[in-house]
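K.L.:
Fold the following, please.
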Amino acid sequence: RGSSTVVMGASFRSTAQIEALAGCDRLTISPDLLEKLDADFGELPRKLVAGAAEAVNVAAIDEAKFDADMAADPMATEKLATGIEAFAKDLQTLRQRIADELGG
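P.N.:
As a prediction, the model looks like this:
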């Protein structure tokens, strides 16, 4: 849609959720799920194609609208906070794992 924003999927609970986004440029995946994906040698067809989204008519949203929508939806606010916390925890686990692998 011409936006410079990068959307990064996160907080996955299963490999099926990750596989459903095959074709997405950026995902954050926990070390546990990375191991499961690494052990799977089956077919992984592309599910997402960048151009397909251009055909969908979606109303524009600005920061004020986004903030109002978030304030009106406690579940969205909670899930966003939970996702950020899980991302930070997974990042720390990944950093430790890399340090361990590098002998440090």
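K.L.:
From now on I want contacts and neighbour counts done on CA atoms only, so please keep to that.
P.N.:
Noted.
K.L.:
Quote the end-to-end distance of stretch 46-58.
P.N.:
Distance between the two ends of stretch 46-58: 23 Å, counting by Cα to Cα, to the nearest Å.
K.L.:
Tell me how far the lengthiest helix in the chain lies from the chain's centre.
P.N.:
Longest helix in the chain, counting residues (DSSP state H): helix 74-101. Chain-centre distance of helix 74-101: 11 Å, with Cα atoms, centre = their mean, to the nearest Å.
K.L.:
Report how many residues lie close to the closest residue to Asp90 other than its chain neighbours.
P.N.:
Among residues not flanking Asp90 along the chain, Ser30 sits closest, at 5.7 Å (Cα to Cα, 6 or more residues apart in numbering). Other residues near Ser30 come to 20 when the count uses other Cα atoms under 10 Å.
K.L.:
One more, please, to line up against the first structure:
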Amino acid sequence: SVGEIYTYYKKFGHETEVMGASFRNIGEILELAGCDLLTISPNLLEELQGMDETVERKLDPEAAHKADIARLDVSEKSFRWLMNEDAMATEKLAQGIRVFGQDMVKVREIVAKRL
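P.N.:
The predicted structure is shown next:
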């Protein structure tokens, strides 16, 4: 999950930003409060703006540093095996690549019409 990735990267000092995306409801967004980056659709942003309650930070680099998790020693072979064993990671990665590819085609079409 994004939370597990965030915690791992922050604990072991990986200099990257973690981004959550493809939210279906504001509950999913609130569970990632504190994540480096979130892509949120306009309708969910409106729902968030309408909230009256305080948002509790869920992801925190200081808490991540204290997490009881082991550093992974990953070779290409073990990475491929771990990806294969994680259906969600494999399916979501493939889905994300397809969607970004489709969006790239749409952007190119929009730009071509304006040139």
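K.L.:
thinking again about what came up before, list the buried residues of the longest helix of the first structure.
P.N.:
Of the residues in helix 74-101 of the first structure, those buried by neighbour count under the rule 16 or more other Cα atoms under 10 Å are 83, 86-87, 90-91, 94.
K.L.:
give the contact list for Ala53 of the first structure.
P.N.:
By Cα atoms under 8 Å, 6 or more residues apart in numbering, the contact list for Ala53 of the first structure reads Arg1.
K.L.:
can you confirm it is in a helix?
P.N.:
Yes - according to DSSP: H, G, I helix; E, B strand; the rest coil, Ala53 of the first structure belongs to a helix.
K.L.:
That one matches what in the second structure?
P.N.:
Residue pairing (TM-score structural alignment): Ala53 of the first structure is matched to Ala64 of the second structure.
K.L.:
Same check on Lys36 of the first structure?
P.N.:
For Lys36 of the first structure, the aligned position in the second structure is occupied by Glu47, per TM-score structural alignment.
K.L.:
ok, and the closest non-adjacent residue to its match?
P.N.:
Nearest one to Glu47 of the second structure, counting by Cα to Cα, 6+ apart, is Ile26 at 7.2 Å.
K.L.:
Residue in the first structure paired with the one you found?
P.N.:
Per TM-score structural alignment, Ile26 of the second structure is aligned with Thr15.
K.L.:
Settle this for me: that match is touching Asp38, isn't it.
P.N.:
No - at 10.4 Å, Thr15 of the first structure does not count as touching Asp38 under the criterion of Cα atoms under 8 Å.
K.L.:
Can you pick out the residue with more neighbours from those two?
P.N.:
Using other Cα under 10 Å as the criterion, Thr15 of the first structure and Asp38 rank with Thr15 on top: 16 against 8.
K.L.:
mind checking the SS state of the match of Lys36 of the first structure?
P.N.:
In three-state terms, and counting by three-state DSSP, Glu47 of the second structure is helix.
K.L.:
burial count for it?
P.N.:
By other Cα under 10 Å, neighbour count at Glu47 of the second structure equals 11.
K.L.:
Then Leu27 of the first structure?
P.N.:
Using other Cα under 10 Å, Leu27 of the first structure has 15 neighbouring residues.
K.L.:
Over to Glu35 of the first structure?
P.N.:
12.
K.L.:
can you map out the strands along the second structure?
P.N.:
Counting by DSSP state E, the second structure has strands at residues 19-20, 37-38.
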